[in-house]
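Visitor: model the structure of this input:
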Amino acid sequence: MLLACFCQSAIQSGATSERQGTQAPEEPLKPASSDSENSLVDQIATDIQAGAYAPGSWLKQIELQQRYKTSRPMIRLALDRLAQKRLIRHEPNRGYYVYEADGDEVRDLLDLRAMIECAAARRIIRHGTGPECDRLEELAQNFEQLIDTGSILQQYEANLAFHQQLLSMSGNPQIAVIIDDLRHRIPSAPAGQWRTYQRVKQSSAEHFEMVAAIRNRDADALADTIRRHIQQTP
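Guide: Purely as a prediction, here's the structure:
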């Protein structure tokens, strides 16, 4: 009887070992794709630019992990990328903070942006097509409607879409890349960009002035409106 029990136990043990031996090994965890990382970087950058995180504020990694539903290593990678772009800054042993440019630096960056976009005005007049201008006007109308009906984030995204379309009409995609980099270094969230309701309305009116200048093939008028729009002068 004891021998039978022992044999039965040995058979079961051998069968278990055989099953374990033939079991397929677990696949190693795949590293996160660069597309996922780029998407996360873009999401955080957009939220910073839209005013979700104020200049100088501390970016708590656990809160970012919960907000963007991703892992801590992915958050760290994204924050390091944003620090390289100078959208945020990293203080060792303290954490990551939204970059806060001083007044002189902001003015210098705005001047640089105005120089580049004003110089692009003639290219926009030369290369812009009728359908592209129609699309630009649609985006201007969308921004105008969102002034009274949309959220701050919707207004920000509508304004960004207008300017991306405008620069794409230059025929030189590198201009948009450079301006996008400058935007990341300039506090452009609505709270700082549009200090009053009247300033928002003026920005909208300037969008339509740009459209009119393009339709009239007036490069000087377009450049002047772009300069006033960026530097927020009357």
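Visitor: all contacts plus neighbour counts: C-alpha atoms, from now on.
Guide: OK.
Visitor: now do the contacts for the closest residue to Pro173 other than its chain neighbours.
Guide: Once flanking residues are discounted, Pro173 sits nearest to Leu167: 7.8 Å by CA to CA, 6 or more residues apart in numbering. Listed by CA atoms under 8 Å, 6 or more residues apart in numbering, the contact partners of Leu167 are 117, 120, 124, 173, 175-176.
Visitor: which of those sits closest to Arg67?
Guide: Arg67 has its nearest neighbour among these in Ala176, at 29.0 Å by CA to CA.
Visitor: in this structure, which spans are strands?
Guide: Assigned by DSSP state E, the chain shows strands spanning 58-59, 88-91, 95-98.
Visitor: contacts for the second one, please.
Guide: In other words, strand 88-91. Applying CA under 8 Å, 6+ apart, the external contacts of strand 88-91 come out as 79-80, 82-83, 96-99.
Visitor: quick one, which of the contacts of Leu167 are buried?
Guide: When the contacts of Leu167 are checked for burial by 16 or more other CA atoms under 10 Å, the buried set is 117, 120, 124, 176.
Visitor: please give me the structure for this one as well, since I'd like to look at both together:
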Amino acid sequence: MSNTGKSLSDQAVQELVAKLKQAIATGTYQPGEWLKQIDVERSYNVNRFTVRSALSELHSNGFLQHVPYKGYRVTEHSLQERIAITEARELIECAAAARVIANMDSPGLQRLESLALEFRDALNAEDRPRMMKVNFAFHRCFNDYCRNPHLSRMVDELRERGVGNANRGWTKRSTQEASAQDHLDMVEALRDKNLVRLQALIHIHLNRWRQGYDSLSS
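Guide: This is a model prediction of the structure:
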């Protein structure tokens, strides 16, 4: 294969990896769900080599589990792993909050407020897939304003790894409504440049999923 051909092949693999990560993060593929190679080929219009390479990379990075003679399925984290992922996100995002406030501008505030309102609209319409996608977009936009691409990618990866097991907490209407209000409150804290308030909201918001577990929500 020529260097050009190899480059295009590698690009196709990375594009599929990114799409599958987003599908996992937004709940299209649920924890424990099997990813059949033929289904991925058809859904994303890619060849077998690209699918195999992408699934292998996602397995190496911990997003998928490989079961010999059966295939790949979405990793299902234990409760302890989910807690550890949340703690890691909280440490990073609370530390980054000061940079987000310092770098925030009017277009950013408008974008975040628009996403917060769109999330609320999706909630009222009971459109869960849209809720997941908008929630993902809100947090990505927020973290992009720390102006550190390495940190943003780190947070994205933690969110992608952990969001599936957070779904149990999200099934409660009260939790969904509280999360919608969290987004709006975070925008106001950014507008007011209130770091203490913003960090408190980050802590509350990231731990909403615990409300799906009686042993953690008491």
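Visitor: the equivalent of Val196 of the second structure over in the first structure: neighbour count?
Guide: Residue pairing (TM-score structural alignment): Val196 of the second structure is matched to Asp220 of the first structure. Using other CA atoms under 10 Å, Asp220 of the first structure has 14 other residues around it.
Visitor: how close does Asp220 of the first structure sit to Ser204 of the first structure?
Guide: Distance of Asp220 of the first structure to Ser204 of the first structure, computed by CA to CA, to the nearest Å: 19 Å.
Visitor: any idea how far Gly62 of the second structure is from the equivalent of Arg195 of the first structure over in the second structure?
Guide: Superposed on the second structure with TM-score structural alignment, Arg195 of the first structure falls opposite Thr171. Thr171 of the second structure is 25 Å from Gly62 of the second structure, where distance means CA to CA.
Visitor: counterpart of Asn47 of the second structure over in the first structure?
Guide: Aligning on TM-score structural alignment places Asn47 of the second structure opposite Ser71 in the first structure.
Visitor: still on that earlier bit, closest to His163 of the first structure among the contacts of strand 88-91 of the first structure?
Guide: His163 of the first structure has its nearest neighbour among the contacts of strand 88-91 of the first structure in Leu82, at 21.9 Å by CA to CA.
Visitor: for the match of Asn47 of the second structure, what are its contacts?
Guide: Ser71 of the first structure makes contact with Gln65, according to CA under 8 Å, 6+ apart.
Visitor: ok, now Val40 of the second structure?
Guide: Counting by CA under 8 Å, 6+ apart, Val40 of the second structure makes contact with 46, 51.
Visitor: from Arg76 of the first structure, how far off is Ala83 of the first structure?
Guide: According to CA to CA, Ala83 of the first structure stands 10 Å off from Arg76 of the first structure.
Visitor: kindly report the same for Thr22 of the first structure.
Guide: Taking CA to CA as the measure, Thr22 of the first structure falls 39 Å from Arg76 of the first structure.
Visitor: who's more crowded, the two?
Guide: More neighbours surround Arg76 than the other of Thr22 of the first structure and Arg76, with 15 against 8 (other CA under 10 Å).
Visitor: the nearest residue to the more buried one once chain neighbours are set aside - how many residues pack around it?
Guide: Among residues not flanking Arg76 of the first structure along the chain, Gln61 sits closest, at 7.7 Å (CA to CA, 6+ apart). Neighbour count for Gln61 of the first structure, taken as other CA under 10 Å: 17.
Visitor: Gln61 of the first structure -> the second structure?
Guide: Under the alignment (TM-score structural alignment), Gln61 of the first structure pairs with Gln37 of the second structure.
Visitor: could you measure the residue nearest to His59 of the second structure when sequence neighbours are not counted against Glu188 of the second structure, distance?
Guide: Using CA to CA, 6+ apart and skipping the chain neighbours, the partner closest in space to His59 of the second structure is Gln65 (5.7 Å). Between Gln65 of the second structure and Glu188 of the second structure the computed distance is 40 Å (CA to CA).
Visitor: which one's more surrounded, the two?
Guide: Neighbours per residue (other CA under 10 Å) separate Gln65 of the second structure from Glu188, with Gln65 holding more: 20 against 16.
Visitor: which residue lines up with that one in the first structure?
Guide: Superposed on the first structure with TM-score structural alignment, Gln65 of the second structure falls opposite Arg89.
Visitor: again with Gln181 of the second structure
Guide: Matched by TM-score structural alignment, Gln181 of the second structure corresponds to Ala205 in the first structure.
Visitor: neighbours of its match, just the number please.
Guide: Neighbours around Ala205 of the first structure, by other CA under 10 Å: 15.
Visitor: and what of the one 5 residues further on?
Guide: Counted with other CA under 10 Å, the neighbours of Met210 of the first structure add up to 26.
Visitor: cool, Val134 of the second structure as well?
Guide: For Val134 of the second structure, the count of nearby residues is 21 (other CA under 10 Å).
Visitor: where's it relative to Leu158 of the second structure, distance?
Guide: For Val134 of the second structure, the distance to Leu158 of the second structure equals 17 Å [CA to CA].
Visitor: sweet, I'm off.
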